[in-house]
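Novice: output the structure for:
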Amino acid sequence: MLDAGARHVVAHLSDLHLGAHDPAAVASVVDDVAAVAPTLTVVTGDLTMRARAGQFRRAREFLDRLPGPLLVVAGNHDVPLVSVERVLAPYRRYQRLILPELDPVLRLPGLTALGLQTTPRWRWKSGRVSRRQSEAVVSVLGSAPAGAVRLLALHHPPRATGLERLVGRDRLLRALARARVDLVLAGHTHVFRTGRMELGATAHRPIEVVAGTAVSRRTRGTGRSWTVIRVDASAVVVEERRQSGTGWRTGTVRRFPRAG
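Specialist: Have a look, this model is predicted:
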């Protein structure tokens, strides 16, 4: 448990698809994120539409406007679609212009966060978590200080099915249980969702938060949104922030008791 009165605020954005974005959303969302004074800002992939250098530069400019510290992971749209580069150097532009580390780790007072890159070059839509990455969940998050919030960020939601499924899911779920992960943040579907995750025989149930698309035109009929997650000693509150006109408003709010 967190110490009494301790609190973390996590801003979670995903699926920016810069290059296929809404300028009004790009112009307004940074101020809305800044208004919640986040402890940590997480961006779970698909920063670009087609992994072009100009789109990555635009993404870098956007990230630099967000309140830090930042934890960022790549998505399937951040890998070149069909090219020699996809085969020989699929992450080169992302690593040069966004972040060298594909599986970043961030340790803050009272919070440990790990990001996983879940798009191998041979998959176009579905994702994969490797054995090495599942072991990193256990070693990094499982060794977080007692009482720290343990947060995992990845592009593909572990519970997604069909073409959006995550290969290695069962192995990852076992790692989540062993590490007693508190929060699993993802994107990819462009549709906001949150709830407890079932991890099989264990009673431990992390909270999964799947963010909608924050600024892109690819809304899938649900509008644009991002999420703010507030964690204190007693509860985790997940608030959907939806675009409304030239600003943002509160949408769905879910409260989860904090596990001991």
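Novice: contacts and neighbour counts: CA atoms only from here.
Specialist: Noted.
Novice: and stretch 131-148, end to end?
Specialist: Between the opening and closing residues of stretch 131-148 there is a gap of 25 Å (CA to CA, to the nearest Å).
Novice: isn't R50 right next to P80, touching?
Specialist: Yes - if you go by CA atoms under 8 Å, R50 and P80 touch, sitting 6.3 Å apart.
Novice: where's the residue lying closest to H204 once chain neighbours are set aside, which helix or strand?
Specialist: Of all residues not flanking H204 in the chain, A177 sits nearest, at 6.2 Å (CA to CA, 6 or more residues apart in numbering). Secondary structure from DSSP states H and E places A177 in helix 169-179.
Novice: what helices and strands are in contact with the helix or strand following that helix?
Specialist: Remark: after helix 169-179, the chain's next helix or strand is strand 183-186, criterion DSSP H and E. For strand 183-186, the elements it packs on are strand 149-154, strand 207-210, judged by 3 or more CA pairs under 8 Å, 6 or more residues apart in numbering; DSSP states H and E.
Novice: JSON lines for those strands, including mean neighbour count and distance to A25?
Specialist: Below are those laid out as JSON lines (neighbours: other CA atoms under 10 Å; distance: least, CA to CA, whole Å):
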{"stretch": "strand 149-154", "mean neighbour count": "26", "distance to A25": "23"}
{"stretch": "strand 207-210", "mean neighbour count": "24", "distance to A25": "19"}
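Novice: so for G162, which of those sits nearest?
Specialist: Distance to G162, taken as CA to CA, is lowest for strand 207-210 among the helices and strands packed on strand 183-186, at 16.5 Å.
Novice: which secondary structure elements does that closest one contact?
Specialist: On a contact count with 3+ CA pairs under 8 Å, 6+ apart, strand 207-210 meets strand 183-186, strand 193-196.
Novice: quick check: next helix or strand after it?
Specialist: Next along the chain from strand 207-210, counting by DSSP H and E, comes strand 225-232.
Novice: can you map out the helices along this protein?
Specialist: All helices of the chain, identified by DSSP state H, fall at 23-35, 53-65, 84-88, 92-97, 131-136, 169-179.
Novice: export the ones you listed as a markdown table, with columns for mean neighbour count and distance to G212.
Specialist: Converted to a markdown table, the helices of the chain look like this (neighbours: other CA under 10 Å; distance: least, CA to CA, whole Å):
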| stretch | mean neighbour count | distance to G212 |
| --- | --- | --- |
| helix 23-35 | 16 | 13 |
| helix 53-65 | 16 | 17 |
| helix 84-88 | 13 | 26 |
| helix 92-97 | 17 | 22 |
| helix 131-136 | 16 | 25 |
| helix 169-179 | 20 | 21 |
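Novice: Proceed likewise with the subsequent sequence, for comparison:
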Amino acid sequence: MRTLAHISDLHFGRIDPRVVEGLLADLMAHRPDLVIISGDLVQRARRSMFREARAFLERLPFPYLVVPGNHDIPVFNVVRRFLLDPFRYYKRYISRDLSPLHVDSEIAVLGLNTARSVILDFSHGRINRAQIARIREVFDDLPPHVFKIVFTHHPFLPPPDAPWTRLVDRHKLALPALEACGVDLLLAGHLHRAYSGELATFHTQVARSILVAQASTATSTRLRNEANAYNIITVAMPELTLEVRSWTGEAFGRGPLSTYRKDGHRWLLQERDIGEFAPTDTTA
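Specialist: Coordinates of the predicted model:
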């Protein structure tokens, strides 16, 4: 069994300090085997904000993997954005590895950087052919019992109430590789929305079942009609439990909980409980 914490969209530079402390306390209570951070560590890619994010990471007493998001690229500094390395501060303060990997006897977790500084609207992300090749390289030869996870900043699945939401560019090129090498779970953020589902409910061309879990913003004040939240994921094959931990105004409490069971190549929803604290905006 493995317990994973999936946090996203921290946005240091525009955070609620009480929520940051509450998040650290809740992580200590759950003691995850691995923390997965799916981008947007800072609000404006400034040195001071990356230093704050670095200080937060140094307080985590657990292993973690992290990828950048579009907010981790400079917006107004066009020289850094186009002519120099747009990830310079990210690499200095957060990680030089833009495609981190963790593999053990039960799980394999691969991060892919979908943030792009050169596309017209750089708030949207993209996956490229080299990254698709890396998916195959990492997962193809792993034993079939290993649970396989890919995490990005930009989503592969839209919210159930907003099917028109723009997804990571070139996702259709990546779907056959994800399916062929047996990826079980996709994690992302960006939308500041907490939801989960099965990829084939939207991408009908995918025959093999792949679960998706989106994380809300963990600590930012940039809420979108939801409270701050993060995910606790328990992998105990053939079952996976996804618990949304939602900010109540005083601490993080149990929000919606979903249990999935794998039957052959299909993930089937077994139970869904809305929990004590649904991820609605508690600041209203």
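Novice: now which residue in structure 2 aligns to the residue nearest to H204 of structure 1?
Specialist: Alignment note (TM-score structural alignment): A177 of structure 1 maps to E179 of structure 2.
Novice: now its match: how far from V19 of structure 2?
Specialist: 37 Å.
Novice: and what of K91 of structure 2?
Specialist: K91 of structure 2 is 26 Å from V19 of structure 2, by CA to CA.
Novice: the closest residue to W124 of structure 1 other than its chain neighbours: what's it in contact with?
Specialist: Nearest-residue entry for W124 of structure 1: N76, 6.4 Å, with adjacent residues in sequence omitted and distances by CA to CA, 6+ apart. Counting by CA atoms under 8 Å, 6 or more residues apart in numbering, N76 of structure 1 touches G45, D46, T118, T119, W124, K125.
Novice: same question, A251 of structure 2
Specialist: Per CA under 8 Å, 6+ apart, neighbours of A251 of structure 2: V19, G22, L23, D26.
Novice: now do the contacts for A108 of structure 2.
Specialist: Residues counted as contacts of A108 of structure 2 (CA under 8 Å, 6+ apart) are L101, H102, F139, V146, F147, K148, I149.
Novice: no no, F50 of structure 2
Specialist: Residues near F50 of structure 2 by CA under 8 Å, 6+ apart: F12, L41, V42, Y89, Y90, Y93, I94.
Novice: tell me the counterpart of it in structure 1.
Specialist: Match for F50 of structure 2 (TM-score structural alignment): F56.
Novice: for P63 of structure 2, same thing?
Specialist: So P63 of structure 2 corresponds to P69, using TM-score structural alignment.
Novice: count the residues that sit near the closest residue to that match other than its chain neighbours.
Specialist: Take P69 of structure 1 and drop its neighbours on the chain: the residue closest to it by CA to CA, 6+ apart is L40, 5.3 Å away. Applying other CA atoms under 10 Å, we find 20 residues neighbouring L40 of structure 1.
Novice: do A203 of structure 1 as well
Specialist: Neighbour tally, A203 of structure 1, other CA under 10 Å: 9.
Novice: so what does it match up with in structure 2?
Specialist: Per TM-score structural alignment, A203 of structure 1 is aligned with A207.
Novice: my guess is its match contacts A200, does it?
Specialist: Yes - contact criterion CA under 8 Å: A207 of structure 2 and A200 qualify, at 6.9 Å.
Novice: next, the contact list for V215 of structure 1, please.
Specialist: V215 of structure 1 neighbours (CA under 8 Å, 6+ apart): D15, L16, H17, L18, H21, D22, P23, A25, V26, V29, R224, S225.
Novice: at 6 Å instead, please
Specialist: Applying CA atoms under 6 Å, 6 or more residues apart in numbering to V215 of structure 1 gives the contacts L16, H21, D22, A25, V26.
Novice: out of these, which is nearest to R218 of structure 1?
Specialist: Distances from R218 of structure 1 to the contacts of V215 of structure 1, taken by CA to CA, are shortest for H21, at 8.0 Å.
Novice: do you know how far that closest one is from A59 of structure 1?
Specialist: Distance from H21 of structure 1 to A59 of structure 1, by CA to CA: 11 Å.
Novice: same deal with A160 of structure 1?
Specialist: Counting by CA to CA - A160 of structure 1 and A59 of structure 1 are separated by 26 Å.
Novice: do P67 of structure 1 as well
Specialist: In this view, P67 of structure 1 and A59 of structure 1 are 14 Å apart by CA to CA.
Novice: would you mind finding the match for N231 of structure 2 in structure 1?
Specialist: Checking TM-score structural alignment: N231 of structure 2 goes with T227.
Novice: what's the burial count for that match?
Specialist: T227 of structure 1: 29 neighbours (other CA under 10 Å).
Novice: what's near enough to touch the most centrally placed residue in structure 1?
Specialist: Central residue of structure 1 (CA atoms, centre = their mean): T44, 3.1 Å from the mean position. Residues in contact with T44 of structure 1 (CA under 6 Å, 6+ apart) are S14, V73, L154, H155, A186, G187.
Novice: which residues touch the fourth one?
Specialist: By CA under 6 Å, 6+ apart, the residues touching H155 of structure 1 are T44, G45, G75, A186, G187, H188.
Novice: so the aligned residue in structure 1 for L242 of structure 2 versus V149 of structure 1, what's the distance?
Specialist: In structure 1, the residue paired with L242 of structure 2 according to TM-score structural alignment is V238. V238 of structure 1 sits 15 Å away from V149 of structure 1, taking CA to CA as the criterion.
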